[in-house]
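Student: got a predicted structure here, sequence first:
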Amino acid sequence: MKIGKLDIDRPVILAPMEDVTDRAFRQLCKRHGADIVYTEFVSAEALRRGIEKTVRKLKADPVERPLAVQIFGSTVESMVEAAVIAEEFQPDYLDINFGCPTKKVAGKGAGAALLKEPEKMAAIAEAVVKAVRLPVTAKTRIGWDHESINILDVLRRLEDAGIQALALHGRTRSDMYKGKADWGWIAEAKRHARIPLIANGDVWSPEDALRMFLETGADGVMIGRGSIGNPFIFSGTKHLLKTGTPPPPPDFRLRIKAAIEHLQLSVEFKGEKYGTLEMRRHYATYLKGLPKVSVVRNKLVREEDWRAVESILLEYREECEGYAREGRIREHAEYLNDHSDKLVLNYKASNTTI
């Protein structure tokens, strides 16, 4: 998949997620094999006004590269100004958010709301492309609702505007995150695309990522919610794509180790107070399914000293060692796919290029 000077075969990409894909999580996902990472989505209006919290989202370290900055807004003027500011932080490329379904974004005429105004969407894209030297990509959904799926028209308009790649989530805005992503529309868009197409939606395991490549023909796969508490999904997917062999699910040792690394990075970038507090939302996913996890989680979310949090996690790892010796910890089904064995056998037996 080529975007500007980048040329990566079958990249596995971390999706932009508000309050998730900060520097700490991006770097953790890179350690575990993410090929490209995205910032949290950045408000064009807040960026042009110099809001410090927003500007901080653009800061990154060399270890995060390749890195994309994603911006959202509802006017040509604000998006052009924000793009020029974002370019100063030297990401590998800029991405335009045409897909966020939340009231905070779509409710203000940005994100997925622009699916109802494809001409305006194209005008924003063309203006941003002309305003910066960096490659520009976009991320969107298949339509506003199921009565107005217009992704093929949107794709053509964005290609004509100079967008160099499109990430496509297989839901409409009205779906929000309910139901199943429609990979069929992603495959249809790929058949019509003249630019690289990145598939997104409902990738919860390496097996899902493999299936998405096979079913859509996409040039890359983007993983969002499936990476939360599970950064191992990137290395697992790359292992599966390379060898045709499913990776073992991450055990409690790896999951607790990652939680501690995430905590340490969060404290490094946000300071002891906020770095510790903002990690509280992540423990449930890192520890999901482990014995007596609710007791440990309650301790973790009440503790304000990051060193004490780390001690609690290390003590819990020792507890889990005991549970493992007693046979009380098994491989966790949430990291596996019910149809993975059949899928992998078919993949290994075929000559399919994905």
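Tutor: Received the coordinates, thanks.
Student: C-alpha only now, for contacts and for neighbours.
Tutor: Will do.
Student: what's the helix or strand for Lys139?
Tutor: According to DSSP states H and E, Lys139 maps onto strand 136-143.
Student: by contact count, what packs against that strand?
Tutor: Here strand 136-143 touches strand 93-98, helix 151-161, strand 166-172, going by 3 or more C-alpha pairs under 8 Å, 6 or more residues apart in numbering; DSSP states H and E.
Student: this is the other structure I want to compare:
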Amino acid sequence: MKIGPYSLNGSVLLAPMAGVTDRPFRILCRQLGAALAASEMVGANPMLQHTRKSQLKRNHEGEPSPRVVQIAGADPSQLAQAARFNVAEGAEIIDINMGCPAKKVCRKLAGSALLADEPLVARILEAVVSAVDVPVTLKMRTGPSPDRRNAVQIAKRAEEIGIAALTLHGRTRDQQYRGEAEYDTLKAVRDVVTLPLIGNGDITDPIKARWILKNIGCDAVMIGRAAQGQPWIFKHIQHFLDTEELLDPPPPELISSWMTQHISGVHALYGTEQGVKVARKHLGWYLQDQPDGQRWRKALMQVESSAEQLKLARQAISAVASVAA
């Protein structure tokens, strides 16, 4: 699949997730088979551009090309300015967030709340596409509510305006993450647009990914929550798509190595104190559903030292592997 001048080396992409897809996680997922990895959404408000939080989100040091920054907001001029600013800071693709269902985002009429105002959606897309010379992509949901799925209309307008690729999550704004994603709307969008289409929502294994690609006609799939705690999912899905062979789960020593790289990167990016706190949720995901994992998760929540956190995390991976065996 191509996005503008960029030819991706696979069909499995990492979804942007607030509080999750920071630089260490993006780099690890790219190493483990993700063909593309977008940043956490960065607010378009210019007053927030130089805050520490925004600077950390935009940190691309050591990140492979193409570097993607997702921007969020409701004002076309602010979003255009944010696109220009982030391209100047090293972004090679700009992604527009019209998919986030979080209340704090939708209260500002941003994220998936925008889907209720199709003229505003068009103005935003036109402003951002005309503001930068890099590809602009769009991530969205199927509509504001189950009785108003307007993704087809928005997708057609997005293609006319010049959006380089479209990611569609198979839920409406009102559904949040409840219930199951539906793909009929995704198929309806595929039938009316020719731009690269990326399927998203409840894609958790290689079989489901292949079904989406073959039956819907998507050019790629995007993995979000299923990558939390198992960033190797990209490699496993891509391997199956290429060979129809299912890989065995990775051995504990590999998981420990990847986890160590990930958590060490978190400590380095955020600093020891904040890094330890940020790492806790990731460690919880690595251990979720593992034998005796809950006990180890509780122990890791109490650790304040970065060195002790890493040491205990390695012990936990080894211990749950022994129990499972």
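Tutor: Noted; the coordinates are in hand. Because the structure is a prediction, the values reported are computed rather than measured.
Student: thinking again about what came up before, go through the helices and strands packed on strand 136-143 of structure 1 and name the closest to Glu117 of structure 1.
Tutor: Glu117 of structure 1 lies closest to helix 151-161 among those, at 9.6 Å (C-alpha to C-alpha).
Student: just tell me the aligned range of the closest one in structure 2.
Tutor: Aligning helix 151-161 of structure 1 against structure 2 (TM-score structural alignment) gives residues 151-161.
Student: ok so, going back, can I get the helices and strands packed on strand 136-143 of structure 1 in TSV with mean neighbour count and distance to Ala189 of structure 1?
Tutor: Rendered in TSV, the data for those read as follows (neighbours: other C-alpha atoms under 10 Å; distance: least, C-alpha to C-alpha, whole Å):
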stretch	mean neighbour count	distance to Ala189 of structure 1
strand 93-98	26	16
helix 151-161	19	6
strand 166-172	26	9
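Student: ok, Tyr177 of structure 1 - contacts?
Tutor: Arg171 (C-alpha atoms under 8 Å, 6 or more residues apart in numbering).
Student: do you know how far it is from Gly99 of structure 1?
Tutor: From Tyr177 of structure 1 across to Gly99 of structure 1, the span is 12 Å (C-alpha to C-alpha, to the nearest Å).
Student: try Lys116 of structure 1
Tutor: Distance of Lys116 of structure 1 to Gly99 of structure 1, computed by C-alpha to C-alpha: 11 Å.
Student: more crowded one of the two?
Tutor: Shown here are Lys116 of structure 1 and Gly99; by other C-alpha atoms under 10 Å, Gly99 has more neighbours (28 against 16).
Student: so the more buried one makes contact with Gly109?
Tutor: No - Gly99 of structure 1 sits out of contact with Gly109 when judged by C-alpha atoms under 8 Å, with a separation of 11.3 Å.
Student: the strand holding Lys139 of structure 1 vs structure 2, average distance?
Tutor: Average distance, strand 136-143 of structure 1 versus aligned residues of structure 2 after superposition (mean C-alpha distance after the TM-score superposition for structure 1): 0.6 Å.
Student: what angle separates that strand from strand 166-172?
Tutor: Here the directions of strand 136-143 of structure 1 and strand 166-172 differ by 20 degrees (axes from the mean of the first three to the mean of the last three C-alpha atoms, to 10 degrees).
Student: who touches strand 136-143 of structure 1?
Tutor: For strand 136-143 of structure 1, contacts defined as C-alpha under 8 Å, 6+ apart pick out 93-100, 111-112, 115, 128-129, 149-151, 162-173, 185-186.
Student: one more time with 6 Å, if that's ok
Tutor: Applying C-alpha atoms under 6 Å, 6 or more residues apart in numbering, the contact partners of strand 136-143 of structure 1 are 93-99, 129, 149-151, 163-172.
Student: what do you get for stretch 22-37 of structure 2?
Tutor: Under the contact criterion C-alpha under 6 Å, 6+ apart, stretch 22-37 of structure 2 has outside partners 8-10, 12-14, 63, 231-232, 234-235, 262, 265.
Student: perfect, that will be all.
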